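1. This is a predicted model, with the sequence first.
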Amino acid sequence: MVPAPDALMRPRDADALRAELRRIASLSKLPVVFGGEVNAGTLVLSEFVGTRTNGMRGLAVAPSSGLGGAAVATGRPRSVADYRSASTITHHYDAPVLGEGLRAVVAVPVVVRGEARAVLYVANRDSGPIGDRIAEAMVAAGQRLGVEFTIRDEVDRRVRLSAAREAASGAKAVVTEQLRDLHAELRGLTQSVSDTQARNRLRDITERLARVVSGVVDPEDGVNLSPRELDVLAQVALGCTNAEAAQRLSLRAETVKSYLRSAMTKLGAHTRHEAVVRARRLGLLP
């Protein structure tokens, strides 16, 4: 079976299988109804109604072997009117089946996207064909269960996809914050670089970093912040107060406030947060 991403989120498929078997038992009035799930192509019998022995419990049925294996391999219902003398199936499991006294048997696979995921059985201890009404009810039960498994698979797929997206988003957010910290640190370092060419080179690197993180390849014209205004805004983007930004940039708090006010005016922003958002949209900040 397809594993659920969280056992608490997906009900047990065996419970749905058991419910269908009980419904079939009530409708068909046949003495024995049983079935099991298919894992890696092997059918394992696990659910029983009306059996007298434990001979078939946990029986692993290989593909194409026996009646159930034939149903798994073909993806189609299979039946025998007398299991003991049937020539259309292999007889690998005669001991447990005949030990239970089963003669007439119908096996219906539960198919999902062309693959058998379970098999439903009805059986009689007398030989002779099992009626069409019961066979049709079996097929309908198999189809219902197939739809149920399909829905559960789709829910699981969407949950896994959502979880993967959240994980990727979370990882991206962590990297982005680290790059923003790095950007602000590099902007702060420009003050300690006395060589003009090196300082300009360092500022160019931070501008390229901002464009890469923000995703803005070609910044729009019209908003030109001075290097000092960008230095201050980079610290503000990290949540620094004016005093903290001043300490990091070796400036006076009033000077930081002045640069920030100027940057906000150029960006058409009314708050610090708005200034940071607009600067990021323009590719001026990461």
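-> Everything's here; your move. Quantities reported herein were computed from a predicted structural model and do not represent experimental measurements. Numbers count the residues shown, from 1 in each chain.

2. From now on I want contacts and neighbour counts done on CA atoms only, so please keep to that.
-> Will do.

3. Tell me which residues of stretch 229-240 come out buried.
-> Neighbour-count burial for stretch 229-240, counted by 16 or more other CA atoms under 10 Å, picks out E229, L230, D231, V232, L233, A234, Q235, V236, A237.

4. want to compare, so here's the second one:
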Amino acid sequence: MGAPTPRGRPPNVPRDDAGSVRSAVLALQRTTGLPMVFGGAVLGGAVPGGGQDRLRITELVGNTTDSLSGLVVHSGSGLGGKAMAMGRPVWVSNYPCSASISHDYDKPVGREGLLSIVAVPVVVRRRVRGVLYGALREPLSLADRVVGAAVDAARDLEQDLAVRDRADEALARARPGTSTARWEEVRAVHAELRALAEEVADAPTRDRLREASLRLAAAGLDEPDASPRPALSPRELDVLSYVAIGCTNAETAGRLGLLPETVKSYLRSAMRKLDSHTRLEAVTTARRAGLLP
């Protein structure tokens, strides 16, 4: 099969975690070409106190049966459970004969015909949030390249989840009120979301973060404006969001990982599109257009 088995979001699995695991599974299949790649998110893994003891496998590529779809793996049980408990990658070259793991899931694994399997935990802030698996239907040792690719995919997923956590925390701080101090916090969160979006490798995640920043910006409008908004590029808006909270060009460059001259170039372009002659005028115009909070 060339795409994950379509599944709804399981109960207690954070929507962002499940979606991120799906993207990571697809990326791992593309980079390794393994006949089967699968994974899942830990139930309640993104919720403090939500527990890290159970994983539900929801994303599968290359499966020939539904035996593993929806399977709940407990910490310490089987290969994936061992990876969860130890917090590090584990692999076997002949699953049914391995003495290093428990065999709680031999039946579903056997129905799928998997023999050589690697399981890599996804760990964010010392919490296991998911597991990625890659497998062969032959009793062969997995190449270092394949194991390395699985580890890299897990690390990329960890980074995306960490960024999303920071974005969620930033949004939680943004409670628009009437005070100037409160709006300054909203504007700082908006700039932070713009910067976080650039740190995410997953395009859908990046788009969602940018959309969240636009919703914050629109919250500053007394009434929706039906007129077309100036078409600023994402980077122009990133730069302007930091200028709006009082950052210098050098500070903006540091926040966004750009050169100061590059920041100046983006700012000049944004000012031209906003028909503004000063930084302050550009910020004011962008706020009136609903581009900045």
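-> Good, I have the coordinates. Keep in mind the model is a prediction, meaning the values are calculated, not measured.

5. ok so, going back, now distance to G101 of structure 1 too, for the buried residues of stretch 229-240 of structure 1, in JSON lines please.
-> Output for those, formatted as JSON lines (distance: CA to CA, whole Å):
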{"residue": "E229", "distance to G101 of structure 1": "89"}
{"residue": "L230", "distance to G101 of structure 1": "86"}
{"residue": "D231", "distance to G101 of structure 1": "87"}
{"residue": "V232", "distance to G101 of structure 1": "87"}
{"residue": "L233", "distance to G101 of structure 1": "84"}
{"residue": "A234", "distance to G101 of structure 1": "82"}
{"residue": "Q235", "distance to G101 of structure 1": "82"}
{"residue": "V236", "distance to G101 of structure 1": "82"}
{"residue": "A237", "distance to G101 of structure 1": "78"}
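
6. Show me these that map onto helices.
-> In this view, the buried residues of stretch 229-240 of structure 1 that belong to helices under DSSP state H are E229, L230, D231, V232, L233, A234, Q235, V236, A237.

7. quick one: which of the residues you listed is nearest to E148 of structure 1?
-> A237 (49.9 Å; CA to CA).

8. any idea how far that closest one is from T90 of structure 1?
-> 74 Å (CA to CA, to the nearest Å).

9. Ok, L102 of structure 1 next?
-> Distance, L102 of structure 1 to T90 of structure 1, by CA to CA: 15 Å.

10. cool, G146 of structure 1 as well?
-> The gap separating G146 of structure 1 from T90 of structure 1 is 26 Å, by CA to CA.

11. Mind checking which of those two has more residues around it?
-> Using other CA atoms under 10 Å as the criterion, G146 of structure 1 and T90 rank with G146 on top: 20 against 14.

12. Please say which position in structure 2 that one maps to.
-> Residue pairing (TM-score structural alignment): G146 of structure 1 is matched to E158 of structure 2.

13. Which parts of structure 2 are strands?
-> Taking DSSP state E, the strands of structure 2 run over residues 36-42, 54-61, 72-74, 90-92, 116-124, 127-136.

14. looking at the ones you listed, which is buried most?
-> strand 36-42 (a mean of 29; mean count of other CA atoms under 10 Å).

15. what does it rub up against?
-> Contact partners of strand 36-42 of structure 2, identified using CA atoms under 8 Å, 6 or more residues apart in numbering, comprise 13, 17-18, 21-22, 25-26, 28-29, 52-63, 128-136.

16. try it again with 6 Å
-> The contact list for strand 36-42 of structure 2 (CA atoms under 6 Å, 6 or more residues apart in numbering) reads 18, 25, 29, 54-62, 129-135.

17. How far off centre is it?
-> Strand 36-42 of structure 2 sits 15 Å away from the centroid of its parent chain (CA atoms, centre = their mean, to the nearest Å).

18. All good on my end, thank you.
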